[in-house]
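S.K.: below are the sequence and a predicted model; questions follow.
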Amino acid sequence: MRRPLLLLAAAVLLSSATTISAFNITILLGRFPGFEQFNQLLSRTQIAEQVNSRRTITVLGLPNDRLGTLMQLPEDVQKRILSLHVILDYFDMEKLAKLSPANKTTLTTLYQSSGVAIDKQGFIDVFRRRDGTIVFASSVPGSPQVCNFVNPVAAQPFNISVLSVSQPIIAPGMDGTYVETPPATPPAAAPAPATKKTPSPASPVEEAPAPVEEAAVPAEAPEAASITSPAPSPDSDAAADEGEDVNAAADLTSEKETSGGVNLGVKLGVVIGLAALVAVVGQ
């Protein structure tokens, strides 16, 4: 009874181990000397370990004579570029043959799963040209479309496929230029906030003399008043004339009264004189 159980447990462990480690990219590429340097780069950057941890994967392999300047780049840049050559799906020759020339297919790569990809850097497009050439290119707009499919290298159906390509796929900014560009952009845009209509503070200064000119208008008001002051003079002259008429009438009255008094005195004097004369004659 125990023996069947042990055999069953061993079978389960064996199947799980086979599922967990269905392939080894290092061993697989080790059979092809033409990919020796590419295989070394995968191991050095630890991309090989990530590939082996996947169940379904496609690796776009670069022959030794197609690596170009990739060998001279810093290791962190090499890792980003190599992870862009690992597609998180299975593509073999049969599947590539079904691509339509009219449409492109966007594929997710290992670089996208790293969490450091910016914008569309973690995706690549695959499409077929009218002449039958299959092209892989970064999904970032404006990326060069120069990486062509060459031939299949190795495959374990539905687990791993290795396809040879003509050139490395380098998304714009993966070499660090994309990261340096944003800091350079704010200084260029900085003058725009700096010139937030600086003339507007100056406009109050230019308008400051306006109150002075307005204040000068009341200052001239007294002159206007002095100029217009003679206007009442006709009334004052009329009053003066009336005053003079009153005075003249008063003088005339006084003269009449004086002349009347004089006449009365003269008459009285004549009477007294006559009385005195009569008295003298009577004696």
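M.R.: Arrived safely, thanks for sending.
S.K.: switch to C-alpha atoms for all contacts and neighbour counts from now on
M.R.: OK.
S.K.: ok, then the element right after the one helix or strand residue 222 maps to?
M.R.: Using DSSP states H and E, residue 222 sits in helix 221-228. Moving toward the C-terminus from helix 221-228, the next helix or strand (DSSP H and E) is helix 233-282.
S.K.: return the distance of that next one from the chain's centre.
M.R.: How far helix 233-282 lies from its chain's middle: 107 Å, per Cα atoms, centre = their mean, to the nearest Å.
S.K.: then residue 163 would be within a strand, right?
M.R.: Yes. Counting by DSSP: H, G, I helix; E, B strand; the rest coil, residue 163 is part of a strand.
S.K.: count the neighbours of the residue nearest to it when sequence neighbours are not counted for me.
M.R.: Once flanking residues are discounted, residue 163 sits nearest to residue 152: 4.5 Å by Cα to Cα, 6 or more residues apart in numbering. Neighbours of residue 152 under the rule other Cα atoms under 10 Å: 16.
S.K.: from the chain's centroid, how far away is the helix or strand hosting residue 152?
M.R.: Element membership for residue 152 (DSSP H and E) is strand 147-156. Centroid displacement of strand 147-156 relative to its chain, using Cα atoms, centre = their mean, is 46 Å.
S.K.: contacts for it?
M.R.: Residues outside strand 147-156 that contact it (Cα atoms under 8 Å, 6 or more residues apart in numbering) are 28, 92-93, 133-137, 161-169.
S.K.: try it again at 6 Å.
M.R.: Identification of contacts with strand 147-156 by Cα atoms under 6 Å, 6 or more residues apart in numbering yields 134-136, 161-167.
S.K.: looking at the residues you listed, which one is closest to residue 228?
M.R.: residue 136 (96.5 Å; Cα to Cα).
S.K.: could you look up the SS state of the closest residue to that closest one other than its chain neighbours?
M.R.: Closest residue to residue 136 apart from its sequence neighbours, by Cα to Cα, 6+ apart: residue 126 at 4.6 Å. Classification of residue 126 by three-state DSSP places it in strand.
S.K.: repeat for residue 58
M.R.: Strictly by three-state DSSP, residue 58 counts as strand.
S.K.: residue contacts, residue 62?
M.R.: 164-165.
S.K.: pasting the second one now:
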Amino acid sequence: MNSRNSSLLYVALALLALSSAIEAFDITKMLGQYPDLSSFNQYLTETKLADQINSRQTITVLAMDNAAISAISGKPMATIKAILSTHVVLDYFDEMKLMSAVENQQTQLTTLYQTTGPTNSQMGFIKVGLIGEGEIAFGSAVNGAPIDVELVKTVATEPSKISILQVVRPIIAPGIDGQSSQSASSPAASSAPKAQAPSSAPKEKAPAASPSRSSPPPSEAPATAKAPATSRKQISPSSEISPSSESSPAPEISPSAEEAEAPLSDDLTPSDAPVPATSSSARIQMGIVWAGLMGLGALLVAV
């Protein structure tokens, strides 16, 4: 074999090794062998998480059976993707390695959700520890979240490459629903300046009701108002009749202060009004009456 053929053989072996390294495993095919994990496998495909898992060199997948995953099946797809991405640990862990990692204390593991962008309150991490009688359990690393999702069994492993472990139910980080809705928004929408809501225009004040010209306010009487005839004159306090002076002259009647200050009206009271002139018909009637009286008087004289 000449040197040229040897070089081609080395190149072919290198390409074969590279392709096998790139496609080290296929999570979809591996889960396809377990019908009770079909819903979990389908969600990995629909959310494109299967492609991200297959692109990794070492990975651990915490799978759930069809009954367990039904707890999140009604959520939006973006939320389901966020939850499932916290079930993908960016390292290889089998049961033995997990046991040695949590033998003395809880251990925090980095998940695929941590690579999706900024996360809040440790959502991109999960905790693993021992509960009960030494059983391995997982939980969200968010402060205050419990460690209560127990490990059920090992599904499949390829040492140092991929480990598929089954857990009893989903690990749901507190607040991940809101965080997933923010990360699902498009970059253009998030970078665009937010339109400011139009400021509410000040409410127009109702115009103050102006006092009617025909009806002045109660506190102010019109200048030309005329007091009733019966109240135009009042008895002065100084002119009250004392019991001991019955024969004293009648008290002097003086106008009240209110009447004195009020301007006189053009109208005359009934007592001051002149007697209307006698009409012509009234004069004729009076003449007839006088004539009759004079005739009657002449008759009486003649008798």
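M.R.: Arrived safely, thanks for sending. Small disclaimer: the values here were computed from a predicted structure and weren't measured.
S.K.: re the thing from before, look up how far residue 96 of structure 2 lies from the equivalent of the residue nearest to residue 163 of structure 1 over in structure 2.
M.R.: Correspondence of residue 152 of structure 1 to structure 2, assessed by TM-score structural alignment: residue 154. According to Cα to Cα, to the nearest Å, residue 154 of structure 2 stands 11 Å off from residue 96 of structure 2.
S.K.: got it, and residue 298 of structure 2?
M.R.: 163 Å.
S.K.: of those two, who's got more company?
M.R.: Using other Cα under 10 Å as the criterion, residue 298 of structure 2 and residue 96 rank with residue 298 on top: 11 against 8.
S.K.: secondary structure element for the more buried one?
M.R.: Using DSSP H and E, residue 298 of structure 2 falls within helix 280-302.
S.K.: so which bits of that helix are buried?
M.R.: Buried residues in helix 280-302 of structure 2, counting neighbours by 16 or more other Cα atoms under 10 Å, are absent.
S.K.: how far does it sit from its chain's centre?
M.R.: Computed by Cα atoms, centre = their mean, the chain-centroid distance of helix 280-302 of structure 2 equals 102 Å.
S.K.: likewise for stretch 138-145 of structure 2?
M.R.: Here the centre of stretch 138-145 of structure 2 is set off from its chain's centre by 31 Å, with Cα atoms, centre = their mean.
S.K.: that one spans what distance, first to last residue?
M.R.: Stretch 138-145 of structure 2 has an end-to-end distance of 10 Å (criterion: Cα to Cα).
S.K.: likewise for stretch 194-210 of structure 1?
M.R.: Across its full length, stretch 194-210 of structure 1 reaches 29 Å end to end, with Cα to Cα as the criterion.
S.K.: average offset between the strand holding residue 152 of structure 1 and structure 2?
M.R.: Superposing on structure 2 and averaging over aligned pairs (mean Cα distance after the TM-score superposition for structure 1), strand 147-156 of structure 1 comes out at 0.5 Å.
S.K.: same check, this time on stretch 3-13 of structure 1
M.R.: Superposing on structure 2 places stretch 3-13 of structure 1 at an average distance of 1.0 Å from its equivalents, by mean Cα distance after the TM-score superposition for structure 1.
S.K.: where in structure 2 does that stretch fall?
M.R.: Alignment of stretch 3-13 of structure 1 against structure 2: residues 5-15, by TM-score structural alignment.
S.K.: same check, this time on stretch 50-60 of structure 1
M.R.: Mapped onto structure 2 using TM-score structural alignment, stretch 50-60 of structure 1 covers residues 52-62.
S.K.: hang on, the earlier thing: enumerate the positions of the strand holding residue 152 of structure 1 that are buried.
M.R.: 147-150, 152-155.
S.K.: also stretch 4-20 of structure 1?
M.R.: Buried, per 16+ other Cα under 10 Å, within stretch 4-20 of structure 1: nothing.
S.K.: next one: that stretch to chain centre, how far?
M.R.: 61 Å.
S.K.: any idea how far residue 118 of structure 2 is from residue 182 of structure 2?
M.R.: In terms of Cα to Cα, residue 118 of structure 2 sits 10 Å off from residue 182 of structure 2.
S.K.: check residue 121 of structure 2 too.
M.R.: In this view, residue 121 of structure 2 and residue 182 of structure 2 are 15 Å apart by Cα to Cα.
S.K.: in which helix or strand would I find residue 21 of structure 2?
M.R.: Per DSSP H and E: residue 21 of structure 2 is located in helix 3-22.
S.K.: that helix - contacts with which helices or strands?
M.R.: Using 3 or more Cα pairs under 6 Å, 6 or more residues apart in numbering; DSSP states H and E, no helix or strand is in contact with helix 3-22 of structure 2.
S.K.: so the helix holding residue 222 of structure 1 matches what in structure 2?
M.R.: Going by TM-score structural alignment, helix 221-228 of structure 1 sits over no part of structure 2.
S.K.: pull the residues that contact that helix.
M.R.: Looking at what lies outside helix 221-228 of structure 1 - Cα under 6 Å, 6+ apart - there are no contacts.
S.K.: ok, now which ones touch residue 54 of structure 2?
M.R.: Taking Cα under 6 Å, 6+ apart, we find residue 54 of structure 2 in contact with residue 26.
S.K.: now find how far off-centre whatever helix or strand residue 211 of structure 1 lives in is within its chain.
M.R.: In this assignment (DSSP H and E), residue 211 of structure 1 forms part of helix 209-219. The chain centroid and the centroid of helix 209-219 of structure 1 are separated by 43 Å under Cα atoms, centre = their mean.
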